[in-house]
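Colleague: sequence plus the predicted model coming up.
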Amino acid sequence: MLITVVGEATYSLMCDLCSPVDPEKKTFDELVSLVSEHLEPKRSEIAERHVFRLRRQRPGEPLMDYLQSLKHLASTCNFKTNLEENLRDQFVSGLVSEAMRSRIFAETTIKYKEAVELALALEAAEKHAEVSGSVAAATTSGGGGGGGEAGEGLHQASARRGGGGGSGGVSRPRWPGRAAPGGGDGGGGGPRAQAAVQCWRCGKPHRPDRCKFVHYNCDQCNQRGHLKVMCKQVNNSDNRWAGRHHFVNEESDEDMFNIAVVAQAE
């Protein structure tokens, strides 16, 4: 029956393996043993375990794929009753994440299934944190003028510990090349003085620290903080603001401490 159903290719292989005797003169067990040893030769147990020990999780490889590969390699290692123990040890040792491995090492007694469940939980927590961070970053960058004012406000905080200036103890940032308008009122000038400042981010008449395009990326140079129309790579004819950089100007005068965002030509 075996010879009848194996097909022409397998029967031809049997004839070659049994030569000079015909396959019909062999017993069933003898034919199965001959074909099995030829198609799937017995592997070296030491060599298979060596390959198993060398397996490590690759960067970016999901834990389930890594575990599946370990199980496949362990199938030829003949671990018998020690299969889960060897899987646990190699699974933890080959983790690419040092933090995840250290967390599992903190458990004095942990079984194979518990180690896998803990690692999967840590992996899910990391992915959730990455997704949450990406959503928060996208929300902040797309917040428009409100987000720009909050970000720039860190660099333009000006405060007085005492009185003076006639504006409730708060002084405005000073811009290079311009005198403080309004004399000693400390109020920052009127609408004409505000309109005189051209924004180097978008070109409109307002202060750069109030511009809503502070978190936009330039389509020309891909740098954050200005539009393509104001990019120095495009607007070479008018480079009043080209090549300027931000720096923090710290000015202290007795009880006053000012921090302002200013621009300086190269």
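Modeller: Good, I have the coordinates. Note that the coordinates shown come from a computational prediction; the quantities given were computed from them, not determined experimentally.

Colleague: hey, let's count contacts and neighbours off CA atoms from now on
Modeller: OK.

Colleague: nearest residue to the middle of this protein?
Modeller: Closest residue to the average C-alpha location of the chain: E130 at 7.0 Å, with Cα atoms, centre = their mean.

Colleague: confirm that it sits in a helix.
Modeller: Yes - the assignment for E130, made by DSSP: H, G, I helix; E, B strand; the rest coil, places it in a helix.

Colleague: touching, V96 and R55? I think so.
Modeller: No - with contacts defined as Cα atoms under 8 Å, V96 does not count as touching R55, sitting 11.2 Å away.

Colleague: contacts for stretch 62-72, please.
Modeller: 52, 55-58, 87, 91, 119-120, 123 (Cα atoms under 8 Å, 6 or more residues apart in numbering).

Colleague: again, only this time at 7 Å
Modeller: Outside stretch 62-72, the residues that touch it by Cα atoms under 7 Å, 6 or more residues apart in numbering are 52, 57, 91, 120.

Colleague: now do the contacts for T140.
Modeller: Residues near T140 by Cα under 7 Å, 6+ apart: G147.

Colleague: and it, how far is that from A150?
Modeller: Spatial separation of T140 from A150 under the definition Cα to Cα, to the nearest Å is 10 Å.

Colleague: same question for S158.
Modeller: Per Cα to Cα, S158 is found 14 Å from A150.

Colleague: ok, these two, which is more surrounded?
Modeller: Set side by side, S158 and A150 give different neighbour counts by other Cα atoms under 10 Å, the larger being at S158 (20 against 12).

Colleague: got another, please set it beside the one above:
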Amino acid sequence: MAVSSNVIYGGNLTFDHNAQEWRIFKERFEAMCFANDLTDTTDKAGTKRRSILLTTFVEETYRVAKDLVFPKTLNTIEYSTLLEKLDAHFESPKCSFAERYKFYKAEQRTGEDLGEWAARVRSLAQFCGFTTELDTALRDRFVLGLENAKEREKLFAESVDKLTFSKALHLAQATRSARQGLQATGSSRQAAAGIGGGEVFAVRASVSPSQPNNTNNSNNTRQACAICGYKNHTKDKCRYVNYSCKKCNTKGHLSRMCKMSDKKFNYIAEETDDIHEDLTM
């Protein structure tokens, strides 16, 4: 609906120079004017656009604009002249070398998504003065600034002559997705090999060497598993092979079988033994 119907698309815009960036607001304001068919053709004098712009200013910003056009007034100054004065005041000149320094020093932040990192690289390049070499600069900064070594390694294997910025982003996202999928599969397998999953070994009542039992003589002669201490399976079939010892933090045995321990277990644990205290991944 056009301005003539007293309804303005995007008419809730406001601008506070202390809290907002003039360049971003100006682009939004121009988009709003276009949506409402306010152009150099339909608003040749710019009076409507000037009036709408002034109504978006908070009081302090309005006062700044008023001072900028003095001795003229805001209601009489041309729209194009008003924009020029606001541009000159709110947009400080950029030093290309300083902007390039910030660009080349940028690195992906911890927890920053790949898409967000790519967008930040683009933003940092805005005032660097890159022309034909823009895509190459964007690609190089994106790749070299990646936080994850696996994603960086994948892109390092690509041909520098064929790898574009957009392709680098796509490959990095695909690598991350594949890695996360693999981790999820690995977690599922570990869970299946843990308590309540995978192959379950029988747990028999303990038999002390001083209390021989004819029915368990065969078990007493079997060597205890070096990982968990049970005698009902061999080391290569132990389901606790991926757990870590709580005493030495070494993966491959439980604390009950740790060489740092003063105790040695040469019997089959009872069903009531609580092995859960020894388990940690």
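Modeller: Cool, got the structure. Fair warning: this is a prediction, and the values are worked out from it, not measured in the lab.

Colleague: quick one: map N82 of the first structure onto the second structure.
Modeller: Under the alignment (TM-score structural alignment), N82 of the first structure pairs with E133 in the second structure.

Colleague: report how many residues lie close to that match.
Modeller: The burial metric for E133 of the second structure, expressed as a neighbour count using other Cα under 10 Å, is 9.

Colleague: cool, and Y230 of the second structure?
Modeller: Neighbours of Y230 of the second structure under the rule other Cα under 10 Å: 26.

Colleague: wait, is it part of a helix?
Modeller: No - checked against three-state DSSP, Y230 of the second structure lies outside a helix; its state is coil.

Colleague: what helix or strand is the counterpart of C15 of the first structure in the second structure located in?
Modeller: The criterion is TM-score structural alignment: under it, C15 of the first structure has K66 as its aligned partner in the second structure. In this structure, K66 of the second structure is located in helix 59-69 according to DSSP states H and E.

Colleague: gap between the match of C15 of the first structure and K85 of the second structure?
Modeller: In this structure, K66 of the second structure lies at 11 Å from K85 of the second structure, with Cα to Cα as the measure.

Colleague: then Y62 of the second structure?
Modeller: For Y62 of the second structure relative to K85 of the second structure (Cα to Cα), the value is 13 Å.

Colleague: could you pull out the helices in the first structure for me?
Modeller: Shown for the first structure, the helices assigned by DSSP state H span residues 2-5, 8-18, 28-39, 45-54, 63-74, 83-93, 98-105, 112-141, 145-153, 191-196.

Colleague: and of those, who's closest to S252 of the first structure?
Modeller: Distances from S252 of the first structure to each of these were compared by Cα to Cα, and the smallest falls on helix 145-153, at 18.4 Å.

Colleague: for the closest one, list every residue counted as buried.
Modeller: 145, 147-149, 151-153 (16 or more other Cα atoms under 10 Å).

Colleague: which one of the residues you listed is nearest to V6 of the first structure?
Modeller: For the buried residues of helix 145-153 of the first structure, the residue nearest V6 of the first structure by Cα to Cα is G147; the value is 74.0 Å.

Colleague: could you find the closest non-adjacent residue to the closest one?
Modeller: Of all residues not flanking G147 of the first structure in the chain, T140 sits nearest, at 6.4 Å (Cα to Cα, 6 or more residues apart in numbering).

Colleague: any idea how far the one you found is from E149 of the first structure?
Modeller: Note on T140 of the first structure: its distance to E149 of the first structure, by Cα to Cα, is 12 Å.

Colleague: looking at K66 and K85 of the second structure, which one has more neighbours?
Modeller: Counted by other Cα under 10 Å, K66 of the second structure and K85 do not tie: K66 has more neighbours, with 17 against 14.

Colleague: ok, that one touching T76?
Modeller: No - counting by Cα atoms under 7 Å, K66 of the second structure does not reach T76; the two are 11.2 Å apart.

Colleague: so what's the residue count around E126 of the first structure?
Modeller: E126 of the first structure is surrounded by 12 other residues when neighbours are defined as other Cα under 10 Å.

Colleague: what's the match for it in the second structure?
Modeller: E126 of the first structure maps onto R179 in the second structure, with residues paired by TM-score structural alignment.

Colleague: what's the spacing between its match and Q173 of the second structure?
Modeller: In this structure, R179 of the second structure and Q173 of the second structure are separated by 10 Å, where distance is defined by Cα to Cα.

Colleague: also K48 of the second structure?
Modeller: Applying Cα to Cα to K48 of the second structure and Q173 of the second structure gives a distance of 47 Å.
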